[in-house]
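Trainee: With the sequence up front, the predicted model follows.
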Amino acid sequence: MNKTQIQELLHHRDPYLMVSEVTKSNENEIESLKTFSGDEFFVKGHFPNAPVVPGAMIQEFCTQSAGVLITKYHSPVKDYNSNKTKGWALGVLNKVQGAKYLSIVKPQGDLKAKVKLIDKMDNLFKFSAEVYQEDELKAKLKFSLVNISDDYLTGE
């Protein structure tokens, strides 16, 4: 799945879109890549002359990847398209149950997320994720996403 297809499923856009490509997916798991350009906004001051990807952005990468899975396979709206469909915000972060960062992630090359759907209860989805860079496990996360009315986002 390329960037255009991902943007049909997610509301995120550059410079905040973290998912560059989806390499594998089904209704229970997704694998995605973040390809770094080296010019990402979130590393310019984190840290000057020694850039490191913030843990919050690693979480966001996994959250967006899980959002693609929810929208593609568990959407309450048939043929959901983020550019056209109104009424729903899909895959909104609800809770981070745990995050363990095992080593530093540099903003270079590809970052790979392997995200698994653990449980689904109505509009609540629980996930686990592992994040790799150059085949080295960098982080393990557990989190929940929820589908909500987009009224919460627009304030209407």
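Mentor: That came through fine.

Trainee: C-alpha only now, for contacts and for neighbours.
Mentor: Noted.

Trainee: all helices of this protein, in order?
Mentor: In the chain, the helices defined using DSSP state H lie at 3-9, 55-73, 151-154.

Trainee: Find the centremost residue of the protein, please.
Mentor: Q64 (1.9 Å; Cα atoms, centre = their mean).

Trainee: Can you verify my assumption that that residue contacts V19?
Mentor: Yes - contact criterion Cα atoms under 8 Å: Q64 and V19 qualify, at 6.8 Å.

Trainee: Of all the helices of the chain, which one comes closest to E130?
Mentor: Ranking those by their distance to E130 (criterion: Cα to Cα) puts helix 55-73 first, at 8.5 Å.

Trainee: Name the residues of that closest one that are buried.
Mentor: 58-72 (16 or more other Cα atoms under 10 Å).

Trainee: so what does that helix touch, helix or strand wise?
Mentor: helix 3-9, strand 29-35, strand 88-101, strand 110-121, strand 124-133, strand 136-149 (3 or more Cα pairs under 8 Å, 6 or more residues apart in numbering; DSSP states H and E).

Trainee: what do you get if the cut-off is 10 Å, keeping everything else the same?
Mentor: helix 3-9, strand 21-25, strand 29-35, strand 88-101, strand 110-121, strand 124-133, strand 136-149 (3 or more Cα pairs under 10 Å, 6 or more residues apart in numbering; DSSP states H and E).

Trainee: Contact partners for the residue nearest to the centre of the chain?
Mentor: Neighbour list for Q64: 6, 9-12, 17-19, 32, 58, 70, 91-93, 145 [criterion: Cα atoms under 10 Å, 6 or more residues apart in numbering].

Trainee: Against that first model, consider the following:
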Amino acid sequence: MEVTSDNQTGETQPGIDIDILRVMEMIPHRYPMLMIDRVTNVVANVSAVGVKNVTINEHFFQGHFPQRPVMPGVLIVEAMAQTAGVLVVHTLGSDAEGKLVYFMSIDDARFRRPVTPGDTVHIHVTKLQHRRNVWKFKGEAKVNGVLCAEATFAAMILTE
């Protein structure tokens, strides 16, 4: 169900939820580079929330860092981009499924708190701009409502 406004009360209904199987139909990423487990509250052309359940079994924890495992910041930004990719495909429809998307810029990235095994990261992405096949987003990664990372990023979806 999309977010809709009730004209009488002004209340909104939540967006749709997308499970991992549908995520894998929508974007081309696979293990070990698939950084989201599901996407919730997807509102076409507006916003979405990716969910990543971080476990000690993640491949990157073998070397980052064995004594104190921390999810690399670049992978948190990648999770933001993948969440945005699902939002783009949901917005554009099935013709966009599985298309490659390339980063064009990452601006104002800030890492405020480490993400560690056992954390559930909620990746909030909001569309800022869309022109032709270039999309710009604001992303925030939160654990238990606490901001861990944020960035503004642009990506290009290949339409060929």
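Mentor: Thanks, I have it. This structure is a prediction, so every number in the text was calculated from the model and none was measured.

Trainee: what's near enough to touch E40 of structure 1?
Mentor: So E40 of structure 1 contacts 14-16, 18, 53, 107 (Cα under 10 Å, 6+ apart).

Trainee: tell me which of the residues you listed is nearest to A129 of structure 1?
Mentor: M18 (15.0 Å).

Trainee: what residue of structure 2 matches up with H46 of structure 1?
Mentor: Residue pairing (TM-score structural alignment): H46 of structure 1 is matched to H64 of structure 2.

Trainee: Distance of its match relative to P117 of structure 2?
Mentor: If you measure H64 of structure 2 against P117 of structure 2 using Cα to Cα, to the nearest Å, the figure is 12 Å.

Trainee: try V88 of structure 2
Mentor: 29 Å.

Trainee: can you check I123 of structure 2 too?
Mentor: 16 Å.

Trainee: And these two? Which one has more around it.
Mentor: When I123 of structure 2 and P117 are compared on other Cα atoms under 10 Å, the one with more neighbours turns out to be I123, at 31 against 16.

Trainee: which residues does the more buried one contact?
Mentor: With Cα under 10 Å, 6+ apart, I123 of structure 2 has these contacts: 36, 39-40, 48-52, 76-77, 79-84, 139-143, 147-150.

Trainee: what do we get in structure 1 for it?
Mentor: Per TM-score structural alignment, I123 of structure 2 is aligned with A113.

Trainee: Which position in structure 2 pairs with the residue nearest to the centre of structure 1?
Mentor: By TM-score structural alignment, Q64 of structure 1 lines up with Q82.

Trainee: Quick check: neighbours shared by H64 and P117 of structure 2?
Mentor: What both H64 of structure 2 and P117 touch, as defined by Cα under 10 Å, 6+ apart, is the set 70-71.

Trainee: how many other residues sit next to F65 of structure 2?
Mentor: Considering only other Cα under 10 Å, F65 of structure 2 is surrounded by 12 other residues.

Trainee: That one reaches I56, doesn't it?
Mentor: No - look at F65 of structure 2 against I56 with Cα atoms under 10 Å: they stay out of range, at 11.1 Å.

Trainee: which residues do these two both contact?
Mentor: What both F65 of structure 2 and I56 touch, as defined by Cα under 10 Å, 6+ apart, is the set M71.

Trainee: which non-adjacent residue is nearest the match of I123 of structure 2?
Mentor: Among residues not flanking A113 of structure 1 along the chain, V131 sits closest, at 4.6 Å (Cα to Cα, 6 or more residues apart in numbering).

Trainee: which residues touch K142 of structure 1?
Mentor: With Cα under 10 Å, 6+ apart, K142 of structure 1 has these contacts: 59, 62-63, 95-100, 115-116, 118, 126-130.

Trainee: just L124 of structure 1 next, same as before
Mentor: For L124 of structure 1, the contact set (Cα under 10 Å, 6+ apart) comprises 91-94, 144-148.
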